[in-house]
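Asks: The sequence and its predicted three-dimensional model are supplied below.
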Amino acid sequence: MKQFLLRVPEVTLLFWVVKTLSTTVGETGADFLAFDLNLGMPIVATIMSGAMVILLYFQFAKFKTYIPMVYWSIVILMSINGTLITDILVDNFGVSLETLTIVFTLAMLAGFGLWYKDEKTLSIHSIDTGKREAYYWVVILLAFALGTGVGDLLSEALALGYSTALTIFGGAIALVAMWYFLFGLNAVLAFWIVYVLTRPLGASLGDFLIKPVADGGLGIGMMSVNVAFLASIVLIVVVMSFRAKKVLSNSAKGI
């Protein structure tokens, strides 16, 4: 069962569900901490970045394999930090969403390019070394920052609205899935396209749920959304953990 020797999870339906939920929590969680609790974006960014660095240290130095709770905690923290990076650059430094989208797109593509040049593969099924995992997390953080910017660009700067942005990103993912299952799109390319798209999808979903009805949202309380989504993530990750332990146990017994 090689997938459990890897540093990242097997790609299943549950993987995509938790990934989307995590990106939504990244959007709404960052706003809740920064604005509802009045901590401010710089303070929240400092706290979340510190927590992320600590978990990454243990992941690289101690664990060196896929542990569901650790992995998804890092994903959530990166999702929150990706949101904060974009929001701080836009709100505090006046960088336009168009500029951010271009810069983060180029940075992410450069990350992929360096990764491929060094390792000759971008497949997550090959992430079994610290170097490959480092490339993986760098690209993911850039993808989260990019996804936040793209989501805000479509829904707010271009005034398409949150529901329209949600439909666009969901439709794009559906098209990629169709291309993969029906027309043989390369699996690695399909994975990364969908991985990048689920970020603005989750961000748009979060905004759609919490923004006031007058602004095109549903007006659901931010606390309610965060609690519901976090509880769902924890439940699914617990299931993933039990499945992983069962497979490892059976493998050790030669079953």
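Replies: It's in.
Asks: Could you use CA atoms for every contact and neighbour count after this?
Replies: OK.
Asks: mind listing what's buried in the longest helix along the chain?
Replies: In the chain, assigned by DSSP state H, the helix with the most residues is helix 222-252. Within helix 222-252, the residues that count as buried by 16 or more other Cα atoms under 10 Å are 222, 225-226, 229-230, 232-234, 236-237, 240, 244, 248.
Asks: by contact count, what packs against it?
Replies: helix 13-31, helix 68-91, helix 187-210 (3 or more Cα pairs under 8 Å, 6 or more residues apart in numbering; DSSP states H and E).
Asks: In the last one, which residues are buried?
Replies: Neighbour-count burial for helix 187-210 flags 190-192, 194-210 (criterion: 16+ other Cα under 10 Å).
Asks: how close does residue 13 get to residue 115?
Replies: 26 Å (Cα to Cα, to the nearest Å).
Asks: oh, I was asking about residue 185
Replies: According to Cα to Cα, residue 185 stands 21 Å off from residue 115.
Asks: okay, these two: which has more neighbours?
Replies: residue 115 (20 against 15; other Cα atoms under 10 Å).
Asks: ok, now which ones touch the more buried one?
Replies: 121-122, 132, 135 (Cα atoms under 8 Å, 6 or more residues apart in numbering).
Asks: Mark which of those residues are part of helices, please.
Replies: Reading helices off these with DSSP H, I get 132, 135.
Asks: Quick one: neighbours of residue 100, just the number.
Replies: When neighbours are counted by other Cα under 10 Å, residue 100 registers 20.
Asks: Correct me if wrong: it contacts residue 149.
Replies: Yes - counting by Cα atoms under 8 Å, residue 149 is a contact partner of residue 100 at 6.6 Å.
Asks: Okay, one more to line up with it:
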Amino acid sequence: MTSTARRARSGSTTTGALHGAVRVPGIIAAFWVTKGLSTALGEGASDYLVQAMAPQIAVVLGFVAFLVALAVQFRQARYRAWTYWFAVAMVGIFGTMAADVMHVALGVPYSVSSALYAGLLLAVFWLWRRTEGTLSIHAIDSPRREAFYWATVVATFAMGTALGDFTAFTLHLGYFTSAAVFAALILVPAVGYRRLGWNPVFCFWAAYVVTRPLGASIADGLAKPRSAGGAGLGDGPVALVLLALIVLMVAYLAVTKADVPRAQEPTPAPGPVAARG
């Protein structure tokens, strides 16, 4: 075993992180449930906060909470349920605000903001793949790869928010019809992966992207007034219920460790061989 491999196996790196220790959860059913709840929470909490206080203050507070959550997450040497899902929740809230600010404050149409964020997402994917040689979440075992991961997550939340509003308002589908459309779309990569042998990395990210507009459409459908096509439950109550459900799910994952990735060999550094994988 080379000295580099021994350092990677023992976790002795210049960053202090355990190289080879995966920093994101394994993909099980509970992951998708919690992810869906977090996307809905981001929508409901963001809408409630910008109404409960001055929107400028809400956005600043959301950005600060987003930075704090990521700082806490990056201090972890390996996956921890509480810190990871706290970061996802804060990304969801701030990502929603970022998309809404572009439309409400700057007057950018939902079709344009959806396209802009889609372009940003593709750019992040391209740079990540070019730099690290893989987009697999099973290879998120270093701070740099995790930075690419969270940049991708932020882009998916922002794009998904704009896309959900695009179908609901620009296409006049409404909240629940939009949710039905996205629910059908999320089945495409699931069937492709299970039945047709599609690339698992592509299928994961395709499903991941769709969870955002799906969750946002459901949250809006439950919270918005009946006059706007919703159920009229209110943003605050919906956000509180979603938060309680997320806390229960994360507590379950933290106790059972059902989503803790199995130990694995350190992933190879990017290069000709790794890039083909």
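Replies: Cool, got the structure. Because the structure is a prediction, the values reported are computed rather than measured.
Asks: State the distance from the counterpart of residue 221 of the second structure in the first structure to residue 107 of the first structure.
Replies: In the first structure, the residue paired with residue 221 of the second structure is residue 208, using TM-score structural alignment. The gap separating residue 208 of the first structure from residue 107 of the first structure is 28 Å, by Cα to Cα.
Asks: Residue 130 of the first structure too?
Replies: Using Cα to Cα, one obtains 21 Å as the distance from residue 130 of the first structure to residue 107 of the first structure.
Asks: Now do the same for residue 55 of the first structure: its match in the second structure.
Replies: Using TM-score structural alignment, residue 55 of the first structure pairs with residue 69 in the second structure.
Asks: Contacts only, for its match.
Replies: 83, 86-87, 90.
Asks: which residues sit against stretch 66-77 of the first structure?
Replies: 4-9, 19, 22-23, 25-26, 48-49, 51-52, 55-56, 59, 237-238, 240-241.
Asks: quick one on the thing from earlier: residue 216 of the first structure is nearest to which of the helices and strands packed on helix 222-252 of the first structure?
Replies: Across those, residue 216 of the first structure has its closest neighbour in helix 187-210 (7.0 Å, Cα to Cα).
Asks: ok, average deviation of the closest one from the second structure?
Replies: Once the two are superposed, helix 187-210 of the first structure sits an average of 0.4 Å from its aligned residues in the second structure (mean Cα distance after the TM-score superposition for the first structure).
Asks: Which neighbouring elements make contact with that helix?
Replies: Using 3+ Cα pairs under 8 Å, 6+ apart: helix 187-210 of the first structure touches helix 13-31, helix 130-152, helix 162-183, helix 222-252.
Asks: and with 6 Å instead?
Replies: The criterion is 3 or more Cα pairs under 6 Å, 6 or more residues apart in numbering; DSSP states H and E, and the helices and strands that helix 187-210 of the first structure contacts are helix 13-31, helix 130-152, helix 162-183.
Asks: what's the angle between it and helix 13-31?
Replies: Using axes from the mean of the first three to the mean of the last three Cα atoms, to 10 degrees, the direction of helix 187-210 of the first structure lies 40 degrees away from that of helix 13-31.
Asks: Please tell me how far the residue nearest to residue 113 of the second structure when sequence neighbours are not counted sits from residue 57 of the second structure.
Replies: Nearest non-adjacent residue to residue 113 of the second structure, counting by Cα to Cα, 6 or more residues apart in numbering: residue 162, 6.2 Å away. Distance, residue 162 of the second structure to residue 57 of the second structure, using Cα to Cα: 21 Å.
Asks: For these two, indicate the residue with more neighbours.
Replies: residue 162 (31 against 12).
Asks: corresponding residue for that one in the first structure?
Replies: Using TM-score structural alignment, residue 162 of the second structure pairs with residue 149 in the first structure.
Asks: now residue 105 of the second structure
Replies: In the first structure, the residue paired with residue 105 of the second structure according to TM-score structural alignment is residue 92.
Asks: and its match, what is it in contact with?
Replies: Listed by Cα atoms under 6 Å, 6 or more residues apart in numbering, residue 92 of the first structure has no contact partners.
Asks: same deal with the one 3 residues further on?
Replies: Taking Cα under 6 Å, 6+ apart, we find residue 95 of the first structure in contact with residue 89.
Asks: separation between residue 118 of the first structure and residue 26 of the first structure?
Replies: 30 Å.
Asks: what about the two, which has more around it?
Replies: Legend: neighbour count by other Cα under 10 Å for residue 118 of the first structure and residue 26, higher for residue 26 (29 against 12).
Asks: What lines up with the more buried one in the second structure?
Replies: Using TM-score structural alignment as the criterion, residue 26 of the first structure maps onto residue 42 of the second structure.
Asks: Against residue 154 of the second structure, how distant is its match?
Replies: For residue 42 of the second structure, the distance to residue 154 of the second structure (Cα to Cα) stands at 12 Å.
Asks: burial count for the equivalent of residue 174 of the first structure over in the second structure?
Replies: Aligned counterpart of residue 174 of the first structure in the second structure: residue 187 (TM-score structural alignment). As a burial measure, residue 187 of the second structure scores 13 neighbours (other Cα under 10 Å).
Asks: measure the residue nearest to residue 187 of the second structure when sequence neighbours are not counted to residue 252 of the second structure for me?
Replies: Excluding the flanking residues, the one nearest residue 187 of the second structure by Cα to Cα, 6+ apart is residue 207, at 8.0 Å. Using Cα to Cα, residue 207 of the second structure is found at 23 Å from residue 252 of the second structure.
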